[in-house]
Every structure is written in C-alpha cells, then in structure tokens.
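Asker: Okay, here's the prediction I keep looking at, along with the sequence it came from:
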Amino acid sequence: MTSLPENRRQRISEADRDTAVRRLQEAYADGHLSHEEMDGLLSQALTAQTHGALEEALVSLPAEEPPTTSTIGVHTGRIQRGGAWRVPRTLKVESSFGNVHLDLSRAVIEHPVIDIELQLGTGRARITVPRDAIVEFENMATGWKDTRYKPPRRSGTGGPTIRISGTMGFGRLKIRHARR
C-alpha cells in the first residue's frame, strides 16, 4: 500500500489493511502516537473500505522508511563480514559453493529485529551474534547436517532479535554468541 491508486474510492484488500495496521503499530511503538490515538486510528483502519478512508487513518503518521534489504552473493568463494559493519534490516546471503562467516558481535545494528536469509548450496556457515541477542532459526532447512546453536546461560535483554531462515544443502550452520 505504499502508493495509493488515483481512485480513492477503490476498495482495499486485506493486504492493504494489514499494512496499515502494521504502520500504526510501528508508529505507536516509536512514540509517534498516544494510546488513545492508536485506538482511534486502528479502529478507523480496520473499518475502512476504500483507499481514501484508509489514507485518512494514516495521514498523520511519519513517512514510511523504505525497507533496508541487502544481498551478498557469490557463486564460489568465501563470504565474510566482521568488525564495525552496518547490518541492514534484512540480509540475504547466497552462495553455491563456499563458506560464510558473519560476525555481528561488533557490527552496527540499528534495527530491533534482523532477518538473515541464507540460500547456500555446499559449504558451512558460521554466524556470531551479539552477547545479548535473541536468536530464532525455526524456518531453517538443512539438507545434510543439523544447525548447531547453544543459547547462553544467561539470556540477554535489550539486544536485537536475529531471525535466521533459508536453506542449506551440504554444510552446517553454527550460531554462537560473542564472548564479550
């Protein structure tokens, strides 16, 4: 729903409504809306039937930031990121043959949730996450070896959530938390 059709009387889809609800929730979470404003605008968005009515519910919101997605891909060879690199909101990593090492322990992470999508053929992947990060990898399909992950004894709070998904053919995914 990023661009509304010129005919504001055109009926909206469920995807348009879901996008509007998500934007309202994000604006509330970022402190742009009070609880009362959120309730009123959410009700307006849920009952809207046309693009014009839906636009009225969203007009006071700040402009939506474009999604930050980056893709790193090689056919053969090593993919390696470490140090103080800026992690996008969504990172896609694609490799047919080769190893992947992503070290997020000293990376600049600006988003509360980071999605890493792996599409790997042959080779292993190692991901080092910040000490206080929360790791989720339920949507990860491996063809040959299982994913290795040992959660920290003390669960971190306040760190980013790192969601890892995708497929790996022949290789193992190892996820570990940084020691410091």
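Answerer: Great, that's in hand.

Asker: Could you use CA atoms for every contact and neighbour count after this?
Answerer: Noted.

Asker: Help me confirm that residue 93 comes into contact with residue 71.
Answerer: Yes. Assessed by Cα atoms under 8 Å, residue 93 is found in contact with residue 71 at 5.8 Å.

Asker: Comparing these two, which residue is more hemmed in?
Answerer: Of the pair residue 93 and residue 71, residue 93 is the one with more neighbours under other Cα atoms under 10 Å, namely 19 against 12.

Asker: Report the contact partners of the more buried one.
Answerer: Neighbouring residues of residue 93 by Cα atoms under 8 Å, 6 or more residues apart in numbering: 71-73, 116-120.

Asker: which stretch of helix or strand covers residue 135?
Answerer: strand 134-136 (DSSP states H and E).

Asker: so which helix or strand takes in the residue nearest in space to the middle of the chain?
Answerer: When Cα atoms, centre = their mean is applied to the chain, the residue found nearest the centroid is residue 115 (3.6 Å). Using DSSP H and E, residue 115 maps to strand 113-122.

Asker: Please name every helix or strand in contact with that strand.
Answerer: Packing partners of strand 113-122 (3 or more Cα pairs under 8 Å, 6 or more residues apart in numbering; DSSP states H and E): strand 90-97, strand 161-170.

Asker: then this one, side by side with the first:
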Amino acid sequence: MSDRGEGVSAQLLRGDASSGVRASHADRDRVVEVLTAAAADGRLTAEELDERVGAALSARTMGDLAVLTGDLPVATEAKDVVRIEQQGGSVVREGEWAVPRLLQVKSSWGDVTLDFTRAVISYDTLRVDVDMLGGALRLVTRPGVVVETDSLITNYAKIKTRGSGESDAPVLLRVEVCGRLSYGRVVTRAARRGFRR
C-alpha cells in the first residue's frame, strides 16, 4: 500500500493512484471524507452522496475509488512540515486547508487558530509543535478529530478543552499538541452546530 505521506486523498482526486492496487479501509475512509465534503459544498446531491459512499465502502481497488472522485476539484496536496512564525499578530487556517504531518508554531503575543471543520485530511496524525509566549492556540474540531495536549509543557498557561460531543465517531485525525506554552492558553472546541458533515 502507498505511504500515507503521499496524500492518498489528493492522489485519488488527481486520478494518479495505481488503479490495480488494493484499497485499504483507510483509503476508503478518506474517499468518504472527500465525498461528504463535496456534498457539504453542494457539489453532490444527497442521492449522489449515498450512491458514491456505498460504492466507496465496497471498492476493491484504488482505481474503483478514483472513479468516485474524478469529477471533483483537486484537493490541495498536504506537505509533511508547515511552519507558522509570527509576533503580535493573528494566523488562521480555515476552509479547505491541507493538514500536514507536522505543524511548527513559533508565536509571541499572538493568536493561532486551526479550524478543522472543512480541512483536507491526508494523514491520521498531526503533531503541533508549539513554542508560544502569550496569546492563544485555538483548535476548532469536528466529529472524528481528537486533540491531545498531554505532552504540552505549560508555564502560567491554561488549557480548555470541549469535545465534539460525538465520542462514538471514528477517529479521522489525532492532533498531538506538544512543545512549550507560557503565559497563554489552548482552547479546543467543536465546530458550530450549523455545520453538517
């Protein structure tokens, strides 16, 4: 099976995955994620979504999966490492941004917001390595996105976590927040109720 670092969802959308290669459960799940995102954007009707999700769940090969996403926009290819560096400002990642494998955040007296509501997920784990002085790291989750802060070292900082409220949802992405935060806070909350997946 191909390495997850290659961004399987983006490969499928481009149609360059080897058509005869057997699909894994993770490959099928990624295509379902792409299809539900397309339906949320109004690109697929409810009937088309049901039909394609059924086909995705029973697909045997990568070629079978590629057919289901061939008429959808190409997803942004996820990078392995992305760096955010700022002082006294505000950085927001939202919409259909590509989630990398590692996100390095260096921030002084500023805010960083990572909104996973419509993010394109190509990896099963995102490591957020923070070096923050003051300000806030905000994470907006959706069902299937789990945030862990056990490895984060805090000095005069606060961590406030609210789950998605759907603990039975399969885990699509595990966000591991680590590094050091001083005189700031981490806030994790679920997406607003108006969002539908």
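Answerer: Cool, got the structure. These numbers were taken from a predicted model, which means no experiment stands behind them.

Asker: So what does residue 61 of the second structure match up with in the first structure?
Answerer: Matched by TM-score structural alignment, residue 61 of the second structure corresponds to residue 50 in the first structure.

Asker: What about its match, how many residues nearby?
Answerer: Neighbours of residue 50 of the first structure (other Cα under 10 Å): 18.

Asker: what does the one 3 residues further on give?
Answerer: Residue neighbour count, defined by other Cα under 10 Å, stands at 18 for residue 53 of the first structure.

Asker: quick one: what helix or strand has it in it?
Answerer: Using DSSP H and E, residue 53 of the first structure falls in helix 51-58.

Asker: Can you tell me what sits against the helix or strand that that helix is followed by?
Answerer: Using DSSP H and E, the helix or strand that follows helix 51-58 of the first structure towards the C-terminus is strand 69-76. Residues from elsewhere that reach strand 69-76 of the first structure (Cα under 8 Å, 6+ apart): 79, 88-98.

Asker: one more time with 10 Å
Answerer: By Cα atoms under 10 Å, 6 or more residues apart in numbering, the residues outside strand 69-76 of the first structure that reach it are 79-80, 87-99, 115-123.

Asker: Likewise for stretch 89-96 of the second structure?
Answerer: So stretch 89-96 of the second structure is in contact with 37, 75-76, 84-85, 99, 107-121, 135-140, going by Cα under 10 Å, 6+ apart.

Asker: switch the cut-off to 6 Å
Answerer: Defining contact as Cα atoms under 6 Å, 6 or more residues apart in numbering, one finds that stretch 89-96 of the second structure is touched by 110-115, 118-120.

Asker: just those residues now: which is nearest residue 177 of the second structure?
Answerer: residue 114 (11.8 Å; Cα to Cα).

Asker: so what's the residue of the second structure most remote from its centre up against?
Answerer: Distance from the C-alpha centroid of the second structure peaks at residue 156, with 29.1 Å (Cα atoms, centre = their mean). Under the criterion of Cα under 6 Å, 6+ apart, the contact partners of residue 156 of the second structure comprise 182-183.

Asker: 10 Å instead?
Answerer: Taking Cα under 10 Å, 6+ apart as the test, what residue 156 of the second structure contacts is 134, 181-185.
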